[in-house]
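**Q** Structure for the following, please:
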Amino acid sequence: MEVSVILPSYNRYPLNLLSLYALENQTFDLSEMEVILIDDASTDQTEDLKEYQAPFQFIYLKTTQNIGLAAARNLGVKMSNGKVVVFLDAEMIVDPNYIHNRYRHHLDKENVVVIGGKRSGKLYTYLFPKYGKKQINELTHLVSTKSVVKKRIEKSIKKKVDSKKVRAIIKKLKHPVQLLNKEDINNFQQLDLFTVKKDDELLAYLCGDLDTSPLAWWACLGNLSMTRSFFDSLEGYEEAFRGWGPEDAEFAYRLYKAGAKFVSEPALIRYHQEHEKHKSLSEEDDRNWLLFMEKHPDLSVCIRDLSFIIMKMDYAFMDNILRESLTLKEEYNGKYKKFEHSLIMLFKEIRILKSQNKPISHLMQSSGIETDAITKQLIFEERDEIESYGKYMNLIELFDLLTKI
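**A** You can find the predicted model right below:
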């Protein structure tokens, strides 16, 4: 077996069925492809997929209790037989050449990790009663700009629709309403009509710089592929993350540290089927990110929380900071450890304050740096010495920003 597609799923029926239909259309030799669906103790109709008849080898396994995304992925790989593993979210619709365009990158290099290109989309295959404001606005735009969407909704709900009524229609739904079926999935080009484009800003920034940028692993989330042997060498996803959290980011970080060569394949086209959003999961997310920071006290992990201060992901600023940090360590053999550690402490404090719903302020005090006069003095002496070199100005700008909050 050449390829194993790992499809973890929790309460994603019938979206996961449409995802399977898309996999049926792959140009890759289906006799050399298996799909392993891990039903993570779903309470919906996902169990119906036990009877799914596929043109490829299909394995369905339902866990007796919810084990989480990381453990579900690991279980899927453990059951797999393929030389290459492809991880796919349960609600993803992929183009017919998707598996082929991944597989060809793994033929001669062990440490290649293939991620998607910067082009993807949000696909509306169903109408759900609990769509959020942003989703309703996107549907409204589709109805007002694409007559085929308007007509399909009218056919599905059996009443006239205009853009002003979309919100009211959604709110009155008693159950999900199907817009697209297997025939539509088979006509992949048509799906673009029901899609809201979504560009990956990070990949757009990185362009062809995945080989050198310390931000490269940030782009490696969720839907990726690698050889089974490379996956095994990292011992899989970290199962200590429970609930919503960065298990994919933590795995990507370890891939980066293990010398992975990240490849962005522009020919990969994938659509994320829109579904009802969970209630706020920020508490789980904060807890898991703190665990991530504890496991890997690295500036490239912590600096993501800069967005809580500057309110926008300034990738160029972050990239320059991390490049300067790496150069500083290399040129001075880790001399400025107190300075570097203080940045991590301050970022960790940002996440702690956020998790406690407290204002992000007085970081020096709450982190304990302010009350330790000797340590504070040493940190600022290192800061001034680094500034005197005249080539670490982004790093100094970050330090000054954090210490003044």
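
**Q** hey, let's count contacts and neighbours off CA atoms from now on
**A** Noted.

**Q** Going by neighbour count, list what's buried in the helix or strand encompassing residue 149.
**A** For residue 149, the host element (DSSP states H and E) is helix 147-157. Buried residues in helix 147-157, counted by 16 or more other CA atoms under 10 Å: 149, 150, 151, 152, 153.

**Q** if I look at residue 253, how far off is residue 297?
**A** To residue 297, residue 253 is 12 Å away according to CA to CA, to the nearest Å.

**Q** Which one of these two is surrounded by more residues?
**A** residue 253 (20 against 16; other CA atoms under 10 Å).

**Q** Quick check: which element contains that one?
**A** Per DSSP H and E: helix 247-257 holds residue 253.

**Q** That helix packs against which elements?
**A** helix 69-79 (3 or more CA pairs under 8 Å, 6 or more residues apart in numbering; DSSP states H and E).

**Q** one more, for comparison:
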Amino acid sequence: MKKFSFVIPTYNSKVMLKYSLEALNNQLGYTSSDYEVILVDDGSVDDTWDYIKGTNRNYDLQYIYLEREPCSSRARARNFGWKSAQGEIVVFVDADIIVKPTHLSELDRLYTYEKDIVVQGTRLMLPKGAVIDFDNLFQIYNFNRKKLTLIDIAYFVYDFLSYNICTVRTPGILFSTCNSAVPRKYLEATNGFDENYIGWGIEDMDLGCRLHALKDVKFVVSSRLECLHQFHKHSANLSEELKRNRTIFENKYPNAAGNLPITSEIDIWNVLWIPDDEYLERFAGKQTKKKNKIVLEFRNREKFNQLKEDILQMSDREELDVEVYDYCEDTDLDIWITLLGVRKSTPKYFPVSRRIGKLLPEERSKFLSSLKEAQY
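**A** Got it, this is the predicted structure:
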């Protein structure tokens, strides 16, 4: 039995898809005995199969073609995909995603440490006209605080709240299938995606909320599970589709965003699309009682065990606000902190290489303008 199954839905995206499939050949240390790819074509009419066939050199590829119907959707396509998968871990990526050669090794690290987790990765946004050259792609396009237009909005959320998702009241709302992984048994337990979500958006947030409701399931955000998103335009009907799907979500989960007002266009979507300090604080469910801030910096690997002891002791004190800054980023400190769960003072975790900090007004304006061009 294979350990990992990539599930990729696609619709008339053959050029981007081929780059995505090509990247999956390059998983360092893994062969076709370790992973497979389930490609679900949701009724494409651009000769997708003829264009991409033979791309898979190092893995088994299963191609599923679904006739286009009124009920066609990303949710339906992904359900067909994971139900056809052999792997115990289902890895969701989109047809516009290019994964790093370390994608599977990072997932292996996390699932070796703890098997009952849902993993959420991150992504950088390739600019229009980016040349896809696998020899230097990840060297040219990497996380850089000075290149804000490359940085996905989720980085801002985690940078403000924490990469320890236990600090968030409803972590399922941050679940995104552009780059994530879920044990198959939990997809079976939730029946997968709700196929009432037709068109673009929010079907993954819905699944995230149901996964979070399962007993013993833990959410983990990995800053090392980073991928690239290929530029493409918004779909013409995105606004209408998003509005419809958002209504479905709000009716199903009226309290999903904690104490955020969900009464207008300034609602839970602000948390993901336009990071605002006040919204993010309320989304995290912060206490009004002022706490004493404690900052712990991890710079010396030899002091790893001592650091863990300090975190355990401090996180058991309700009057403290514990923040951990990881300068090493090559140990299991990230997942160890997350698996502590919710504590009297749930420790915040920040990988230093992914810090953004407060935006200047001109930086914020430039970043928000870039959102209008690219399809998320």
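
**Q** Give me the TM-score for this pair.
**A** Between these two chains, after superposing, the TM-score reads 0.64 (TM-score structural alignment, normalised by the length of the second structure); 269 aligned residues with a CA RMSD of 2.8 Å.

**Q** Now find how far off-centre the helix holding residue 253 of the first structure is within its chain.
**A** 11 Å (CA atoms, centre = their mean, to the nearest Å).

**Q** Would you check the span in the second structure matched by that helix?
**A** Mapped onto the second structure using TM-score structural alignment, helix 247-257 of the first structure spans residues 203-213.

**Q** Please spell out which residues along the matching stretch are buried.
**A** In stretch 203-213 of the second structure, counting by 16+ other CA under 10 Å, buried: 203, 204, 205, 206, 207, 208, 209, 210, 211, 212.

**Q** What is the nearest of these to residue 16 of the second structure?
**A** The closest of those to residue 16 of the second structure turns out to be residue 204 (CA to CA; 21.2 Å).

**Q** Report the contact partners of the closest one.
**A** 175, 176, 177, 193 (CA atoms under 8 Å, 6 or more residues apart in numbering).

**Q** Show me the strands in the stretch 1-150 of the first structure, by range?
**A** Taking DSSP state E, counting those that start in this stretch as the test, the strands found in the stretch 1-150 of the first structure are 3-9, 33-39, 57-62, 84-87, 92-94, 112-116, 119-123, 126-127.

**Q** Nearest to residue 241 of the first structure, out of these?
**A** Closest to residue 241 of the first structure of the strands of the stretch 1-150 of the first structure is strand 3-9 (CA to CA; 15.7 Å).

**Q** residues in the first structure aligned with the longest helix anywhere in the second structure?
**A** In the second structure, taking DSSP state H as the definition, the longest helix is helix 238-252. On the first structure, the counterpart of helix 238-252 of the second structure by TM-score structural alignment is residues 281-295.

**Q** got the contact list for that stretch?
**A** 241-246, 250, 301-302, 348, 351-352, 354-355.

**Q** Kindly check the end-to-end length of stretch 36-56 of the first structure for me.
**A** Using CA to CA, the two ends of stretch 36-56 of the first structure sit 10 Å apart.

**Q** Any chance you could list what contacts that stretch?
**A** 4-14, 16-17, 24, 30-35, 58-68, 72-73, 75-76, 79-80.

**Q** on that earlier part again, name the helices or strands packed onto the helix or strand that comes right after the longest helix of the second structure?
**A** With elements assigned by DSSP H and E, the helix or strand that comes after helix 238-252 of the second structure is helix 269-273. Judged by 3+ CA pairs under 8 Å, 6+ apart, helix 269-273 of the second structure is in contact with helix 153-160, helix 277-284.
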